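J.: next comes the sequence, and after it the predicted model I'd like to discuss.
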Amino acid sequence: MAPSRKIPGGSGRIPTITPERLARGWSGPNGTKIRTLADGEADRWLELLELAGVEHEDVLLSALRGGALGWLLPLGLSAGRKAMKHRFLETVLERTEEAAAHAMAGLSVPLIVQDRDGHLIGALNAVSLPPPVVASAADRGVPFEVMIEALTTVVKIRAVAVDEQARGQGIGSALLTRCLQVYFQLGFHLAYGHFRAGSGLEVFYSGCGFDVLAEQSVLDFGVYLGLPFRLLPEEGERIFACVSER
């Protein structure tokens, strides 16, 4: 089954997003606001992500503390995908681990949800193709230019988390909608993620409009994007995915 060609939780139409709007945010359920992370909110964002069982990688923490998460997104939203991709490539071509990590961090969106009383109650982290997928492709001799295209075309929903006291209000699905609106405007075409089978999250993601693959089903990027990448979940995991109409 092919992933759905729509924005989960949305009407299917992708509104134009500006860097200012991304920082200012959107209205969410029950008077909440969904926006990118602001100064001083990193610890709470990480605390919320822990609810989703996410381990904090050193690269993520370094980029977060240095304010590098999402640094390429405003460029893409204001100047377009071509400018964003060119700057990403320039950074990668510096050929150092630090430059590569900085480039990857630039494509990562950190979203936070603030309630009407100012409390931070939800978080989302999305990233470009994870390093193991990239390394596997490199080992198979995938051309560099194809790797760059994949890194700026596929996004992984790494974690969605909502404070226990705020669940059941549609905050998680609203986070997913805003995240995909950003990435699809930037020219990304495939969004995916995975979760533990039996956790009940298949109901959540399918209810949000994603297609949930059966256990051990392979997500073949070639089928949807013509890219030579395949993702096989670990034992006991299931993949959810959707494809942009653009």
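T.: Nice, I can see it.

J.: please make it C-alpha for all contacts and neighbour counts, starting now.
T.: Fine.

J.: what's the spacing between Ala138 and Arg13?
T.: 35 Å (C-alpha to C-alpha, to the nearest Å).

J.: which of those two has more neighbours?
T.: Ala138 (13 against 10; other C-alpha atoms under 10 Å).

J.: sec struct for the more buried one, please.
T.: Three-state call for Ala138 (DSSP: H, G, I helix; E, B strand; the rest coil): helix.

J.: and if you look at Leu111?
T.: strand.

J.: check contacts around it.
T.: Going by C-alpha atoms under 8 Å, 6 or more residues apart in numbering, Leu111 touches 34-37, 123-125, 175, 179.

J.: now Leu231
T.: Per C-alpha under 8 Å, 6+ apart, neighbours of Leu231: 133, 218-221.

J.: which of these fall in helices?
T.: Members of these lying in helices (criterion: DSSP state H): 133, 221.

J.: what about whatever helix or strand Ala100 lives in, distance to the chain center?
T.: Element membership for Ala100 (DSSP states H and E) is helix 97-106. Remark: helix 97-106 is offset 16 Å from the chain centroid, using C-alpha atoms, centre = their mean, to the nearest Å.

J.: okay, one more to line up with it:
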Amino acid sequence: MVANRRGKARRREPVRHSIPESRLRADHSVNRTVTAQALIDGWAIPGSHVRVRLARPVDLAALRTFAEMAGTRVEDEVADAIDAGIAGAGLIIGMRDGHETFLSHVAEQFFTHQDTGRQVAFLHLTLALVAEDPGRGIVGALLAYPPVGVIGQFLAQAHRIGVNPQQLLVTGAIGLVRVKALAVAEPMRRQGLAAALMECCRQVYATCKYLMLYGQMPARPGLADFYRSLGFTVLQKREGFDPWVIFGVHSQILPESDERMFLWDRPMTHRIQRHR
């Protein structure tokens, strides 16, 4: 898996014998750090031909299929943003130009679209990833973005709790993100592709200094161990968490039905407060 390989690479000795063609085709020199350019061109998975990259308009049909496999759908607004080339634009800027430029870009988007629809700003922070195999095409996908519904609930209470709505809106958009869908084609499972998609997602939002990343999963055998292996905390059924470190007020985010939540909170922040 990608997530836990953080040690230094071993120094290679000069090759003194022939190398099998399969090894020559594989990219074993991959940089495990996700960069803005790698996100566009394709981030190579160690020991694999598969690359993870931003979804393009041509990938929309496949992205919809994998979202359905994950039990959800690609919203029309997200599809339009991918088609227009603005999905993830703010994240690319944050990874390439630094956090201050990222904050300026997000603030500009909210200001520019304050009358015509703040949804555009959230689309700039939406991450739609696909895993592409040279021979098979798209073999996996991930969709993540700041949870508009959750942030909207805090906005509805802004005046009551004495918080500036605009400030709360931006704070939520740049601090909290939800993994909405993750799926891999059946023939390609158990090869580290899901782990690579999640690690790429985590790195992107961590680079942009998001404080919390979370998602929900069905109570299926093996899933809890999978997310724990990637460094996520897995909560119990009906257990939620309090994102007060982001919004400055206490509330709670709870899972739906009998699903369980997994979450990652940025190191050095206050510990999350959980709720049952």
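T.: In hand now; what should we look at? The structure displayed is predicted, hence computed values, not measured ones.

J.: what's the TM-score here?
T.: TM-score for the superposed chains, counting by TM-score structural alignment, normalised by the length of structure 1: 0.86, backed by 237 aligned residues with a C-alpha RMSD of 2.5 Å.

J.: from the contacts of Leu111 of structure 1, which is closest to Gln185 of structure 1?
T.: Relative to Gln185 of structure 1, the closest of those is Cys179; by C-alpha to C-alpha it sits at 10.2 Å.

J.: now which residue in structure 2 aligns to the closest one?
T.: Using TM-score structural alignment as the criterion, Cys179 of structure 1 maps onto Cys201 of structure 2.

J.: what comes up buried for stretch 37-53 of structure 2?
T.: 38-39, 42-46, 48-53 (16 or more other C-alpha atoms under 10 Å).

J.: out of the residues you listed, who's nearest Ile161 of structure 2?
T.: Leu39 (39.3 Å).

J.: for the aligned residue in structure 1 for that closest one, give me its contacts.
T.: Aligned by TM-score structural alignment, Leu39 of structure 2 pairs with Leu22 of structure 1. By C-alpha under 8 Å, 6+ apart, Leu22 of structure 1 lies in contact with 35-36.

J.: and Leu22 of structure 1, that's in a helix?
T.: Yes. Under three-state DSSP, Leu22 of structure 1 falls within a helix.

J.: still on that earlier bit, what two of the buried residues of stretch 37-53 of structure 2 have the greatest distance between them?
T.: Greatest spatial distance among those (C-alpha to C-alpha): Leu39 and Ser48, at 16.6 Å.

J.: mean per-residue distance, the lengthiest helix in structure 1 to structure 2?
T.: Across structure 1, the helix with the greatest residue count (assigned by DSSP H) is helix 171-185. Superposed on structure 2, helix 171-185 of structure 1 shows a mean distance of 0.8 Å to its aligned residues (mean C-alpha distance after the TM-score superposition for structure 1).

J.: how far is that helix from where the chain is centred?
T.: That offset, for helix 171-185 of structure 1, works out to 9 Å (C-alpha atoms, centre = their mean).

J.: hmm, who's touching it?
T.: Counting by C-alpha under 8 Å, 6+ apart, 7-10, 14-17, 28-29, 34, 77, 109, 111, 113, 122-124, 126, 155, 160-162, 191, 208, 244, 246 sit against helix 171-185 of structure 1.

J.: what range does stretch 156-170 of structure 1 cover in structure 2?
T.: The aligned range for stretch 156-170 of structure 1 in structure 2 is 178-192, by TM-score structural alignment.
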